[in-house]
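**Q** Quick one, structure for this:
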Amino acid sequence: MKRLLLLTLPLLLAGCPKPAEDTATPPVAETPVTPDATAAPAAAGDLLPRYHWRLSDATDARNARIDALFVRADQPVQLDFADGRASISNTCNRMGGGYTLEGNTLTLGRLASTMMACADNKLMALDQEIGKRLEGPLTLSTASGDPNRLTLTNAAGDTLAFAGEPTAETRYGVPGERVFLEVAAETKSCSHPLIPDKQCLQVREIGYDDKGIKTGTQGEFQHFYDAIEGYTHEPGVRNVLRVKRYTVENPPADASSNAYVLDMVVESETVKP
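**A** Just a heads-up that it's a prediction; the model follows:
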């Protein structure tokens, strides 16, 4: 029985802060990226895609914490920016749309969403709660001297603070190659010089044409000795994953020259024993 189908394959293949007080030694302040600041908009435009932006704090116009945005303590709402599009994850559904950045104003276009239902009502409501706070023009600010901090303020006075974590492209210094991997439901014992009794994922690479139809002949499953960052295997569940594969320069002698990072789970199916 198939449990999850996030998006159709053709789509998958497409690929105001407070001013600092006037003192002799002013504190570090949130600094809006303004059109008058030389090269500031371009710097912000370059900065956004380099990090995963995870929600760290959110307050309304009365400075009250917006608890509805913190449903998952271990998986905060995340914003990503790439190829002119913004995506929102760690919500019930994945959401995304185009965006523009003009001076210190960030505007997200109409958000499209997957159509999953979530059993947790608070998680289900999270989509609407975050979506409505990202509507309309947003004032973008970055922390002086700390590019890993981002603040968005909407017209209603809601202020959302994000902490940045470098993307894989930033960490590895090269763009990743998009590949699709089918992961079998069960692992198998495999030999490893450093890990006794190692269990390997059983993986094969698959291809699709621009219409989302599988191409070529599917090969046999092979031992997969590497890790897939962001993926946790559940025994008895077969998955098709869209991942980014990166070349690692000068890896340690006992490490792989490739690194794999989960982009999204395309398909998930429980396999009966």
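
**Q** switch to C-alpha atoms for all contacts and neighbour counts from now on
**A** OK.

**Q** tell me the secondary structure for the residue nearest the centre of the chain?
**A** When Cα atoms, centre = their mean is applied to the chain, the residue found nearest the centroid is Asp80 (5.4 Å). Put simply, Asp80 is strand when judged by DSSP: H, G, I helix; E, B strand; the rest coil.

**Q** Quick check: it touching Ala86?
**A** Yes - with contact defined as Cα atoms under 8 Å, Asp80 reaches Ala86; the gap is 5.6 Å.

**Q** And the helices in the stretch 1-150 of the chain?
**A** Listed in chain order, the helices of the stretch 1-150 of the chain (DSSP state H, counting those that start in this stretch) span 9-13, 40-47, 121-133.

**Q** Out of those helices, flag the one nearest Ser268.
**A** helix 9-13 (13.6 Å; Cα to Cα).

**Q** List the buried residues of that closest one.
**A** Neighbour-count burial for helix 9-13, counted by 16 or more other Cα atoms under 10 Å, picks out Leu9, Leu13.

**Q** which outside residues touch that helix?
**A** For helix 9-13, contacts defined as Cα atoms under 8 Å, 6 or more residues apart in numbering pick out Asp210, Lys211, Gly212, Ile213, Val266.

**Q** run this one through as well so I can compare:
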Amino acid sequence: MKSTFKLAISSLALMGLAACAAPNNSSSTAGSERHMDKETSLQAYHWRLFATTGKDGQPAPAIPGIGGEQVTLNFSDKMMSVDNLCNTLGSGYTIKGPKITFTSPVSTLKMCADPELMRNEQAVGKLLPTATDWSMAKADSAPDNPAPVLTLSFSDGSKWRLKGEPTATTRYGSEPTRVFLEVAAQREACSHPLIPNYQCLKVREIQYSDSGLKTRTGEWMYYYGDIEGYTHTPGVRNVLRIDRYELKNVPADASSKADVLDMVVESEQVSK
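**A** Sure, this is the predicted structure:
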């Protein structure tokens, strides 16, 4: 007996960015380049909220995310997303020197059973468009740790502090290839040279057309190791969207690729 459910994920609108020309003088150009370097760094990290300051200047409790996870901001060249709330929020953003602005966030449409989490999501959605300034520095408590801290300031005087965690692209030093993997509901015993009684995931690759139609399904095979960010639940079949990174200078007995979960696009509960 099977019961099927799919995760319906609404697309988040991408907002255009206006290009800003810097004055043609050496000091302005240098300052612009410094901010451009920092702006590039925004995209190299996942930014996890760990401390807030209220509009009175006093420390305030950090906004909790789902399951105790930290609320996390992710930047691309045109988009910022907020993860670990009930829904994923998406916003366009622009930067001009130390100033930052976000558009009003759009959201996926999932309802959440936790009313506090929904309130937190609404509060984040209202606060982000009031951002005024940003700055970046090394972590105060870890001088030997290059992970930076991002500070966002808002018009009411409140502030967020977010610690950077390198993205997979930053850690692996290359752009990934997009792969879709179907993961069978149950692990199976497989031969492992180092681990007795090893249980492998069973996977097969799926290819889709640009219009989203399935065009090819590969053969089932054993998957040794782990897919970063994915936790398998026995009895649940999943289709995963994977970012695959090719690794260089790996030992002969190690995998030459690293797979990182980007999205669970389909799930199916399979019961015997």
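
**Q** care to give me the TM-score?
**A** The TM-score (TM-score structural alignment, normalised by the length of the second structure) is 0.84; 250 aligned residues with a Cα RMSD of 2.4 Å.

**Q** quick one on the thing from earlier: could you say which one of the helices of the stretch 1-150 of the first structure comes nearest to Asp197 of the first structure?
**A** From these, taking Cα to Cα, the stretch that ends up closest is helix 9-13, at 36.2 Å.

**Q** and that closest one, how far out from the chain's middle?
**A** 17 Å (Cα atoms, centre = their mean, to the nearest Å).

**Q** In contact with whichever residue in the first structure pairs up with Phe75 of the second structure, which residues?
**A** When the first structure is aligned by TM-score structural alignment, the residue opposite Phe75 of the second structure is Phe81. Neighbour list for Phe81 of the first structure: Leu48, Pro49, Ser87 [criterion: Cα under 8 Å, 6+ apart].

**Q** hmm, back to that, make CSV from the helices of the stretch 1-150 of the first structure and add distance to Thr170 of the first structure to it.
**A** Formatted as CSV, the helices of the stretch 1-150 of the first structure follow (distance: least, Cα to Cα, whole Å):
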stretch, distance to Thr170 of the first structure
helix 9-13, 22
helix 40-47, 10
helix 121-133, 26
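
**Q** between those, which gets nearest to Lys244 of the first structure?
**A** helix 9-13 (12.5 Å).

**Q** before we move on, back to that, which of the contacts of Phe81 of the first structure also appear as contacts in the second structure?
**A** Compared against the second structure with both residues aligned by TM-score structural alignment, their matches' Cα atoms under 8 Å, the contacts of Phe81 of the first structure retain Leu48, Pro49, Ser87.

**Q** I'd like those residues as TSV, with distance to Thr59 of the first structure appended.
**A** Output for those, formatted as TSV (distance: Cα to Cα, whole Å):
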residue	distance to Thr59 of the first structure
Leu48	22
Pro49	25
Ser87	21
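
**Q** so the helix or strand encompassing Trp160 of the second structure aligns onto which residues of the first structure?
**A** Using DSSP states H and E, Trp160 of the second structure sits within strand 159-166. Strand 159-166 of the second structure corresponds to residues 159-166 in the first structure, going by TM-score structural alignment.

**Q** Look at Asp243 of the second structure and say how many residues are nearby.
**A** 21 (other Cα atoms under 10 Å).

**Q** With Ser189 of the first structure as the reference, measure out to the counterpart of it in the first structure.
**A** Superposed on the first structure with TM-score structural alignment, Asp243 of the second structure falls opposite Lys244. Counting by Cα to Cα, to the nearest Å, the separation of Lys244 of the first structure from Ser189 of the first structure is 26 Å.
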